[in-house]
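[1] sharing a model that was predicted from the sequence below.
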Amino acid sequence: MAAVNRDPRTAPHGMRNDALLAVALAALATALGLVGDHGLQPDALGWTLLLAAHVALVWRRRSPVLVMLVALACVAPYHALDNNHTAPIPATMVVLYTIAATGTVRRTLLTGTTVLGATLIINAVTNPDGVLEILRISGWIVAVLFLGIDVRYYRQYVASIVERAVRAERTREEEARRRVAEERLRIARDLHDLLAHSITLIGVQTSVAAHVLAADPERLDRETVAKALDDIAGTCRAARGELRTTLEVLREHGSPDARGPLPGLDGVPDLVETARLAGARVEQTVRIRQAPPAVGAAVYRIVQEALTNAVRHAGPEPAVRVDLYEKDGALHLAVTDDGTGPPDAAQPGFGIVGMRERARSVGGSLDAGPRAQGGFEVAAVLPMTTLEGTG
């Protein structure tokens, strides 16, 4: 079946195999010639023409039409000289099969017509009364040609199945690579949001503790220092828990979406309170309580990154406002600050890029940049109906 399924023109060691086939067919033709057909045996010229027709079979895969012409040039005079008519038949059938199995239907029909015409002419000259012989020869020629055509179409069918299987496998590999890339990007966003937020808060709280310790060593405000240290410890515990949840995805052997409960709208007040502990004067207006889990998670991460940027870049005790409301079937989010921080705070970095990616992941959009009246603003519009599997 492997030999039938494979295109003979691409088979390994094709010329060597054809040489062996030519030797075998020549031996068979010799045996048939010696047995005799109605007492006929080839003479010296007949043997020369018969064996010369078999030599051409060595190149039947490379140039089947040329091989057929050479074989006809040898076989036609062989039959015309009334030599043994059975001996060349196996080689002739192999040549006809090769033409049909490797060429187009049009070429096969043209070849069959040519061979049949030459056969009928030769048989009419050498054996005018052999009507049954003509029918028998014609039937074998037609049968061999149809066999070659059938094998050719079967090979094309097998090749199409293999090609579809290869394309399907390539598609699966590309899909797997895409999913891996998306998961890596998601983990990178989560780690950036978590670490940037936590490290910023820890830095601010540490600065508060250091300021209290250095302000008046003689009158140490132990209560303020203790509170700052407790805030640092609480931030570290929260960061450690969220980091553990994020890293569990890397060890998960099942579904890549098994990442535990995602923070949502209910986590926004905690973000606001944490920013207040870091020194920001945050006001919030939340006029929506429920949203799809993916949208809620995107809102949480966007607010987290926006508040982190405000605490980091908007200067000491920045005034920050968080607005959340629903309008026209979409969730509108805005985080603004008074922007007294350094002028390079508006330069886009991984944080802003991550916020935009989170908005796009649920089919929304996000704009971030300085305001005309001063300060910085992050504004997002997220649809309340997300596609399945997003987020």
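    Yep, it's here.
[2] make it CA atoms for all contacts and neighbour counts henceforth
    OK.
[3] tally of neighbours for the closest residue to residue 74 other than its chain neighbours?
    Excluding the flanking residues, the one nearest residue 74 by C-alpha to C-alpha, 6 or more residues apart in numbering is residue 49, at 5.1 Å. Neighbours of residue 49 under the rule other C-alpha atoms under 10 Å: 21.
[4] what's residue 49 in contact with, if anything?
    74, 75, 77, 78 (C-alpha atoms under 8 Å, 6 or more residues apart in numbering).
[5] quick one: secondary structure of it?
    Secondary structure assignment for residue 49 (DSSP: H, G, I helix; E, B strand; the rest coil): helix.
[6] give me the subset of the contacts of residue 49 that lies in helices.
    Per DSSP state H, helices hold the following members of these: 74, 75, 77, 78.
[7] top of those residues by neighbour count?
    residue 75 (26 neighbours).
[8] go ahead and confirm that one touches residue 88.
    Yes - using C-alpha atoms under 8 Å, residue 75 makes contact with residue 88 at a distance of 7.0 Å.
[9] give the residues shared as contacts by the two.
    Shared contacts of residue 75 and residue 88 (C-alpha under 8 Å, 6+ apart): residue 50.
[10] residue with max distance from the center of this protein?
    Distance from the centre of the chain peaks at residue 218, with 69.1 Å (C-alpha atoms, centre = their mean).
[11] against residue 212, how distant is that one?
    Using C-alpha to C-alpha, to the nearest Å, residue 218 is found at 11 Å from residue 212.
[12] likewise for residue 247?
    36 Å.
[13] of those two, who's got more company?
    residue 212 (18 against 14).
[14] what packs against the helix or strand hosting that one?
    With secondary structure defined by DSSP states H and E, residue 212 is part of helix 131-215. Here helix 131-215 touches helix 2-5, helix 89-102, helix 105-126, helix 222-251, helix 268-277, helix 293-313, helix 350-361, going by 3 or more C-alpha pairs under 8 Å, 6 or more residues apart in numbering; DSSP states H and E.
[15] distance between the longest one and the chain's centre?
    So the one you mean is helix 222-251. 41 Å (C-alpha atoms, centre = their mean, to the nearest Å).
[16] mind listing what's buried in stretch 245-260?
    246, 249 (16 or more other C-alpha atoms under 10 Å).
[17] that stretch: end-to-end distance?
    End-to-end for stretch 245-260, by C-alpha to C-alpha: 7 Å.
[18] this is the comparison structure:
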Amino acid sequence: MNSVQATTTAPGPRVGERVMAAINRDPLTAPHRTRNDALLAVAWAVLATVTALLGDKGMRPDALGWTLLLTAHVPLVWRRSRPLPALLVVVACVAPYHALENNHAAPIFATMVVLYTVAATGTVRRTLLTGAAVLGVTLILNALTNPDGTMELLRISGWVFAFLFCGIDVRYYRQYVAAIVERAERAERTREEEARRRVAEERLRIARDLHDLLAHSITLIGVQTSVAAHVLAADPERLDRETIAKSLDDIAETCRTARGEVRTTLDVLRDQGAAGDARGPLPGLDGVPDLVEAARLAGARVESEVGVREAPPAVGAAVYRIVQEALTNVVRHAGPGPAVRVELYEEQGALRVSVTDDGQCPATGPRNPGHGLVGMRERARSVGGTLDAGPREEGGFEVSAVLPIGSDRGGER
């Protein structure tokens, strides 16, 4: 038993939709326009022939009349690319055709089509001048062949104006549709550019977070490992087991903290696929004491003065990352046992951050500046602040940032 598989096909466009698509399409860029115009010219020529044959036998064209009538339809093939030359050829054939008292209705189709094309593809000024010229020729012919045919003249003039204004209307409608399409495409490009910008900003933010996290954790692990290695190598026979155990515990705690922050970052990335702009909990001012304590465990002599306890989340996160990167650079580059001072205070509606040290070399050497200072400056700019960093005249290195908080606080209240 044969099974019949039903297939569903999408319904094709309706006749009205096809007509509107043809009207909306630019006549100069329409596909197969020459072929379609050639078919149209043949159809109009056939219609003109039938009209001349079925009309008054006394006005049936002779050999010259048939030649002029059929020749008038040839320029319709190039009516879109050369509208004015096509009109001139049509008028040059139609004028003597009418003057010879042939069937006047037969060439109307070709004349009106080419008039419509001139109006639909040109400016209003050109259209009006063309219409005036055609009407002038019509008046002359009517005065010579039918001086009493006032109604005939009005009828012809009405058809001329009707087709000209129809072409003008279609031209303006096409411009309107083209403007709408252009605005839609421009809006789509804007949305795509905005999406790319957000992706780039998010990638930059993730890169900063991973850099701050990994650089800080790896630096602490390196220092603590060096301490344990130094204790082991200093006097192998009298091991300071307590110091070694503390260093290893510090290393384990640093690894756990880093693993937790990496897991949080990865969770945020996964959540963004479904929740959009979810960023998870941001570190803040309450985490600065932990950074200070970690730097002390790494061998730095740190003094801290925190005069600000609250700040907007974004500003607090920026302060945390700036202090974290500054202390990491001190531990890594400032030499053994540097004296460091961390200050956080509010002044004139701004939160000021200062991290100074008396290290033997700048916190970032000229040979390999890395991404730390760049990341800190980007952190400050992300909340509307500024950051300066450089060597001190008395020695060491200084990082100072000014982050606005006045307007944000006011908003929270």
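    Looks like it arrived, so ask away. All figures in this text were calculated on a predicted structure; none of them were measured in a lab.
[19] so where in structure 2 does the helix holding residue 212 of structure 1 end up aligned?
    Here helix 131-215 of structure 1 aligns to structure 2 at residues 150-234, judged by TM-score structural alignment.
[20] likewise stretch 300-307 of structure 1?
    With TM-score structural alignment as the criterion, stretch 300-307 of structure 1 aligns to 320-327.
[21] now the matching stretch on structure 1. Mean distance?
    After superposition onto structure 1, stretch 320-327 of structure 2 sits on average 0.1 Å from its aligned residues (mean C-alpha distance after the TM-score superposition for structure 1).
[22] and what of stretch 213-232 of structure 2?
    Mean deviation for stretch 213-232 of structure 2: 0.5 Å (mean C-alpha distance after the TM-score superposition for structure 1).
[23] show residues contacting that stretch.
    By C-alpha under 8 Å, 6+ apart, stretch 213-232 of structure 2 touches 239-240, 243-244, 247-248, 250-251, 254-255, 258, 261-262, 294-295, 297-298, 324-325, 328, 331-332.
[24] and if you look at stretch 132-152 of structure 2?
    95, 98, 99, 101, 153, 157, 160.
[25] so the counterpart of the first one in structure 1 versus residue 118 of structure 1, what's the distance?
    It refers to residue 95 of structure 2. The alignment partner of residue 95 of structure 2 in structure 1, by TM-score structural alignment, is residue 76. In this view, residue 76 of structure 1 and residue 118 of structure 1 are 8 Å apart by C-alpha to C-alpha.
[26] then residue 181 of structure 1?
    67 Å.
[27] re the thing from before, need the buried ones from the contacts of stretch 132-152 of structure 2 selected in PyMOL.
    Buried subset of those, written as a PyMOL selection, criterion 16+ other C-alpha under 10 Å:
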select buried, resi 98+153+157+160
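[28] quick one: residue 368 of structure 1 is in a helix?
    No - using three-state DSSP, the secondary structure at residue 368 of structure 1 is strand, not a helix.
[29] aligned counterpart of residue 114 of structure 1 in structure 2, please.
    In structure 2, residue 114 of structure 1 lands on residue 133 (TM-score structural alignment).
[30] and stretch 249-262 of structure 2, which residues are buried?
    Buried residues in stretch 249-262 of structure 2 (16+ other C-alpha under 10 Å): 250, 251, 254, 255, 258, 261, 262.
[31] wait, which of those is closest to residue 18 of structure 2?
    residue 262 (57.6 Å; C-alpha to C-alpha).
[32] who's in contact with residue 113 of structure 2?
    Residue 113 of structure 2 neighbours (C-alpha under 8 Å, 6+ apart): residue 163.
[33] any idea how far it lies from residue 372 of structure 2?
    72 Å.
[34] again, but for residue 80 of structure 2
    In terms of C-alpha to C-alpha, residue 80 of structure 2 sits 64 Å off from residue 372 of structure 2.
[35] could you do residue 397 of structure 2 as well?
    For residue 397 of structure 2 relative to residue 372 of structure 2 (C-alpha to C-alpha), the value is 14 Å.
[36] between those two, who's got more neighbours?
    Legend: neighbour count by other C-alpha under 10 Å for residue 397 of structure 2 and residue 372, higher for residue 397 (25 against 20).
[37] sec struct for the aligned partner of residue 398 of structure 2 in structure 1, please.
    In structure 1, the residue matched to residue 398 of structure 2 (TM-score structural alignment) is residue 377. Assigned by three-state DSSP, the conformation of residue 377 of structure 1 is strand.
[38] surely residue 377 of structure 1 meets residue 369?
    Yes - using C-alpha under 8 Å, residue 377 of structure 1 makes contact with residue 369 at a distance of 5.7 Å.
[39] list the residues that contact residue 323 of structure 1.
    With C-alpha under 8 Å, 6+ apart, residue 323 of structure 1 has these contacts: 284, 285, 286, 332, 333, 334, 335.
[40] counterpart of residue 75 of structure 2 in structure 1?
    In structure 1, residue 75 of structure 2 lands on residue 56 (TM-score structural alignment).
[41] so what's that match up against?
    67, 70, 71.
[42] excluding its backbone neighbours, what's nearest the last one?
    Take residue 71 of structure 1 and drop its neighbours on the chain: the residue closest to it by C-alpha to C-alpha, 6+ apart is residue 53, 4.6 Å away.
[43] hang on, the one you found in a strand?
    No - Residue 53 of structure 1 is assigned helix when assessed by three-state DSSP, not a strand.
[44] burial check on it, number of neighbours?
    So residue 53 of structure 1, with other C-alpha under 10 Å, has 24 neighbours.
[45] residue contacts, it?
    Per C-alpha under 8 Å, 6+ apart, neighbours of residue 53 of structure 1: 70, 71, 72, 74, 75, 91.
[46] rebuild the contacts of stretch 132-152 of structure 2 as TSV, extending it with distance to residue 278 of structure 2.
    Below are those laid out as TSV (distance: C-alpha to C-alpha, whole Å):
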residue	distance to residue 278 of structure 2
95	77
98	79
99	82
101	84
153	76
157	70
160	66
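[47] out of the contacts of stretch 132-152 of structure 2, who's nearest residue 47 of structure 2?
    residue 98 (17.4 Å).
[48] quick one: the closest one and residue 105 touch, right?
    No - the criterion here is C-alpha under 8 Å, and residue 98 of structure 2 misses it with residue 105 at 9.6 Å.
[49] rewinding a little: export the ones in helices among the contacts of residue 49 of structure 1 to JSON lines and tack on distance to residue 344 of structure 1?
    Below are these laid out as JSON lines (distance: C-alpha to C-alpha, whole Å):
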{"residue": "74", "distance to residue 344 of structure 1": "90"}
{"residue": "75", "distance to residue 344 of structure 1": "91"}
{"residue": "77", "distance to residue 344 of structure 1": "95"}
{"residue": "78", "distance to residue 344 of structure 1": "96"}
